[in-house]
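Peer 1: Please work out how this folds:
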Amino acid sequence: MKYFWIVVLLITIPIYAQQQDEKQIREIYKEALSNGKGYTWLNYLSNQIGARLSGSIQAEKAVSYTKSIMDSLGLDKVMLQPVKVPKWVRGIPEFAYLESSSGFTNNVPVRALGGSVATPMSGIKAKVVEVQGIEELKALGTSEIEGKIVFFNKPMDPTIIYTFDAYAKVADQRYSGAVEASKYGAVGVIVRSLTLRLDDFPHTGAMSYGDIPLENRIPAAAISTNGAELLSTSLKLNPDIQFFFRQNCKTLPDVESYNVIGEIRGSTYPDQIMVVGAHLDSWDLGDGSHDDGAGVVQSMEVLRLLKATGYKPKRTIRVVLYMNEENGLRGATTYAAEAGKKRENHIFALESDSGGFSPRGFTFDTDQGNFAKVLGWKKLFEPYMVHFFEQGFSGADIGPLKKDKIVLAGLRPDSQRYFDHHHSENDVFKHINKRELELGAAAMASLVYLFDTYGLNNSNN
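Peer 2: A predicted model of the protein is given here:
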């Protein structure tokens, strides 16, 4: 008879656990969709504070604002973690045109790439050489490039369904184009904006000069996709046209900023830390609503949702709003370094940095054992259409925490519209959908709940 009851228990306990999980996740979604706070928080962050470039006054206002929100949530701890960040400023608006012959010009939209040097005050005007990526520079050599402006015009591949993969295949021309072109005597660089859409919004982003001396650095700017199409077509008709651009950007000494951190201390395993993170900084175009204001408010909303549904975490759940993801990743590296010094035991980290669009699932950077455990939770997410679970990249800010015994995860929203907004003046609050934003926060809170409840294959439960 005792074996009968053992069998009954073996069957009943998993069914009861699943029912409890379904109930908790249902409560999380109900709270997020009926009483969500993230949209209101993001409205203030975007429209009252605005773009939050590292080292700017707006970035510091964002630090104060998000700290005040976490203070109001009644968390066990809220703190600011000092971080030294770069301070690059754009200066007066950029100006550019292409000149087909003396006196005949067409203005085109450009924006300096983040970290670029300025042009001379009078600007730069030179002939243009168009290339489809960095590799073409080597084939052309100094004789074809010296004294000219290099125009990198390799577009994102529209046949790649996951747009982040398309972006990754061409981002090197933005990041390294200037340093490579300078080796062949180029006087400047113009880079096609990294978006699949044809529009008039230049998309900025980080670039690097490596270790080349300041006097050898050449200015670099992004041109809108419509501008790139015009320039490319014009060069085919007249290879001798000239391009003019002027920009006034500069890099100032590093300044102090902060990561914003809030946590609920675990009731059973307080030394096991689970991080939910996003980056608080943005580029200085638009207001950074999708990149990454959405992730910021979703991360804070995770803690609010767990508290509002009466859930008591077993492990410490910590929100980290990182500073300086866009042009340095110093917030992330500082956080990981401090965690290492304190010998903190991070077992899980989740990042939201792919926009506030409808969530489709998660990517996981982990071993096969823990990934198999995660796959067992897919059915819990199917009613919410968030069941795309795949091994892969998690997120830039949680990357420095990577070690053998940790699961890194990234929220994966629908990616098709993300690069319409990314790093441009088109990344503004009016393009945020309230329901989609709330669905993302609920999905994140649900995954955090499951990891907190069941732990990892290699952790004590």
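Peer 1: drop to CA atoms for contacts and neighbour counts, all remaining ones
Peer 2: Will do.
Peer 1: Identify each buried residue in the helix or strand harbouring Met70, please.
Peer 2: Using DSSP states H and E, Met70 falls within helix 57-72. Using 16 or more other CA atoms under 10 Å as the burial criterion, the residues of helix 57-72 that qualify are 58-63, 65-67, 70.
Peer 1: of those residues, closest to Ile28?
Peer 2: Of all these, Ile28 sits closest to Met70, with 18.7 Å by CA to CA.
Peer 1: Which strand in the chain has the most residues?
Peer 2: strand 250-264 (DSSP state E).
Peer 1: what helices or strands is it leaning on?
Peer 2: helix 57-72, strand 77-89, strand 315-322, helix 330-341 (3 or more CA pairs under 8 Å, 6 or more residues apart in numbering; DSSP states H and E).
Peer 1: ok, so of the buried residues of helix 57-72, who is nearest Ile13?
Peer 2: Met70 (36.5 Å).
Peer 1: this one next, for a side-by-side:
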Amino acid sequence: MRLKLFTLLLTIVPLIGLARQEDSLKIRAIANEILLHGQAYENLRILTKQVGARLTGSPQTYKAEAWGQQALQQAGADRVISQSCLVPHWIRGGKDEAWIAAPGKKNQPLDILALGNTVGTGPKGIQAPVVLVNSFEELEQKKAGLKGKIVFYNYKFNATYVRTFEAYRDAVGYRGSGPSQAARYGAVAVLIRSMSHAADNHPHTGSTRYNDSFPKIPAAAMGLQDADRLAALLEKEPVNVFLKTHGKMLPDTVAHNIIGEITGSEFPDEIITVGGHLDSWDAAEGAHDDGSGCVQSIEILRAFKAIGYKPKRTIRVVLFANEENGLRGGSRYAEEARTKKEKHIFALESDAGGFTPRGFGFTISPELLKKVQGWLPLLKPYGICELEQGGGGSDIGPLYRELGTPLAGLLPDSQRYFDIHHARSDVFEAVNKRELELGAVSMAALIYLVDKYGL
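Peer 2: Here you go, the predicted structure:
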């Protein structure tokens, strides 16, 4: 028996070694294609400079969809389709303005951006005393004095979180539910400290979710330098602020997920999804959020076609609609997958910026994670050091909830992401070509391994 086992091991070990060598060579071929002949950076330039900001429902939405269809066709997709969905249509409506109004003194401007999905102040604007609130607990303590006031949430990013997404998750509730919580106690408007730890003064917008039980009030994000200035002033004396915004929610409209795919050669009914979201906030070009994820996903398809790799399973690139202020595209994609009884074996999203890749976060069983971690030696040459539990993406999350699909999200270095997230500084020039391409390499390598070995 021992001799048979020893003989079996002598047979298996060389085969494992040969498979590992074959995988290493294939991934190297993919990497060389992307690093030497990549189109991701040029695709991103066209998306950001020729299409620009892509707020859901804007004319740029449909220009971006046309760009996506063309880019996928040029990448060699076997077929390209658009999947329609009803999406919210919020407009900013004009220039957002705010200033500190002190009688007998010159107005002191505050750099602000209205939060997405919020109502405007009306054409006359709002001028009211400001109440400084550093936490929701403090809001409760001061609730009796909030009627007719502007609440200023000055909750700061926790600088001790090395993983900056933890700081974002900790603070983002003030943007999401802060306006309704303030309105509950009679506040007439809200200002928030931007969801950032940047050193500049750019305001960072983002989506708000109103609680229909309370009045809808205007809300805007403020640049960090102005937030510090206003907070310091409020510690000394009462302050009135004038606020004028023009936000308005129009009736739902139609947008589209843009989908390109390579049909699987052995298991065409098994689908691997990879993508990013095509929409962006209107303040900037949406280069990191999430133009980068879109062009990286397209680049995977292009590289596979360029080196002649024929995947066993169907590889589907999805440029999702409406992630920023509704998540309707991701929900629609999952709903149709469930209705058609599609077999989705894996989904990967890039929505954390086009910075240097560090790893992947997975939402899978411990057994599958152990299997995936066995691939780490093949990914390490391209900068991937972590394959950990916990990850995915907003757009692919509905696949997990609807179908139980295993998920993963690319984890780039996050230190600079919230310097530009949802701000006017999220432009093409903020993206490094090499970092963007290495992210595409890492994603393509993971998709190749999932395609070959399954989950």
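Peer 1: And the TM-score between these chains?
Peer 2: Remark: TM-score between the superposed chains equals 0.97 [TM-score structural alignment, normalised by the length of structure 2]; 452 aligned residues with a CA RMSD of 1.4 Å.
Peer 1: Switch the helices and strands packed on strand 250-264 of structure 1 over to a markdown table; also include distance to Gln247 of structure 1.
Peer 2: Output for these, formatted as a markdown table (distance: least, CA to CA, whole Å):
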| stretch | distance to Gln247 of structure 1 |
| --- | --- |
| helix 57-72 | 22 |
| strand 77-89 | 11 |
| strand 315-322 | 29 |
| helix 330-341 | 26 |
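Peer 1: closest to Gln19 of structure 1 out of those?
Peer 2: strand 315-322 (21.5 Å).
Peer 1: The closest one vs structure 2, mean deviation?
Peer 2: Superposing on structure 2 and averaging over aligned pairs (mean CA distance after the TM-score superposition for structure 1), strand 315-322 of structure 1 comes out at 0.6 Å.
Peer 1: Quick one: list the elements packing against that strand.
Peer 2: Against strand 315-322 of structure 1 (3+ CA pairs under 8 Å, 6+ apart) you get strand 250-264, strand 269-279, helix 294-308.
Peer 1: so which of the ones you listed is the most packed in?
Peer 2: helix 294-308 (a mean of 26; mean count of other CA atoms under 10 Å).
Peer 1: which bit of structure 2 covers it?
Peer 2: Aligning helix 294-308 of structure 1 against structure 2 (TM-score structural alignment) gives residues 292-306.
Peer 1: what's stretch 102-114 of structure 1 aligned against in structure 2?
Peer 2: By TM-score structural alignment, stretch 102-114 of structure 1 lines up with residues 104-116 in structure 2.
Peer 1: Centre of the chain to that stretch, how far?
Peer 2: 28 Å (CA atoms, centre = their mean, to the nearest Å).
Peer 1: Check which helices and strands the helix holding Met70 of structure 1 is in contact with.
Peer 2: By 3+ CA pairs under 8 Å, 6+ apart, helix 57-72 of structure 1 packs against strand 77-89, strand 250-264.
Peer 1: List the contacts of the match of helix 294-308 of structure 1.
Peer 2: With contact meaning CA atoms under 8 Å, 6 or more residues apart in numbering, stretch 292-306 of structure 2 is reached by 30, 33-34, 38-41, 43-44, 71-72, 75-77, 261-262, 274-278, 310, 315, 317-319, 349-354, 436-437, 439-441, 443-444.
Peer 1: Narrow these to just the buried residues.
Peer 2: 30, 33-34, 38-41, 43-44, 71-72, 75-77, 261-262, 274-278, 315, 317-319, 349-354, 436-437, 439-441, 443-444.
Peer 1: on that earlier part again, with structure 1 overlaid, how far apart is the match of helix 294-308 of structure 1 on average?
Peer 2: Mean deviation for stretch 292-306 of structure 2: 0.7 Å (mean CA distance after the TM-score superposition for structure 1).
Peer 1: how big's the offset between the longest strand of structure 1 and structure 2?
Peer 2: Mean for strand 250-264 of structure 1 is 0.7 Å (mean CA distance after the TM-score superposition for structure 1).
Peer 1: which residues in structure 2 does that strand align to?
Peer 2: Under TM-score structural alignment, the match for strand 250-264 of structure 1 is residues 248-262.
Peer 1: how far out from the middle of the chain is that stretch?
Peer 2: The answer for stretch 248-262 of structure 2 is 16 Å, by CA atoms, centre = their mean.
Peer 1: Can you list the residue ranges for helices in structure 1?
Peer 2: 2-35, 38-44, 57-72, 135-140, 142-145, 163-168, 171-182, 225-237, 294-308, 330-341, 368-375, 378-381, 418-421, 434-454 (DSSP state H).
Peer 1: correct me, but Gly206 of structure 2 touches Glu324?
Peer 2: Yes. Assessed by CA atoms under 8 Å, Gly206 of structure 2 is found in contact with Glu324 at 7.4 Å.
Peer 1: Need the overlap of contacts for the two.
Peer 2: Common neighbours of Gly206 of structure 2 and Glu324 (CA under 8 Å, 6+ apart) are Trp281.
Peer 1: circling back to that earlier point, any idea which of the helices of structure 1 gets closest to Gly286 of structure 1?
Peer 2: helix 418-421 (8.7 Å).
Peer 1: That closest one vs structure 2, mean deviation?
Peer 2: Mean deviation for helix 418-421 of structure 1: 0.5 Å (mean CA distance after the TM-score superposition for structure 1).
Peer 1: From the contact counts, what lies against that helix?
Peer 2: Going by 3+ CA pairs under 8 Å, 6+ apart, helix 418-421 of structure 1 lies up against no helix or strand.
Peer 1: Which residues outside that helix are in contact with it?
Peer 2: 163, 194-197, 290, 354-355, 357, 426-428.
Peer 1: could you dump those residues to a markdown table with distance to Gly123 of structure 1?
Peer 2: Below are those laid out as a markdown table (distance: CA to CA, whole Å):
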| residue | distance to Gly123 of structure 1 |
| --- | --- |
| Thr163 | 35 |
| Leu194 | 24 |
| Thr195 | 27 |
| Leu196 | 29 |
| Arg197 | 29 |
| His290 | 33 |
| Ser354 | 36 |
| Gly355 | 36 |
| Phe357 | 40 |
| Asn426 | 26 |
| Asp427 | 28 |
| Val428 | 30 |
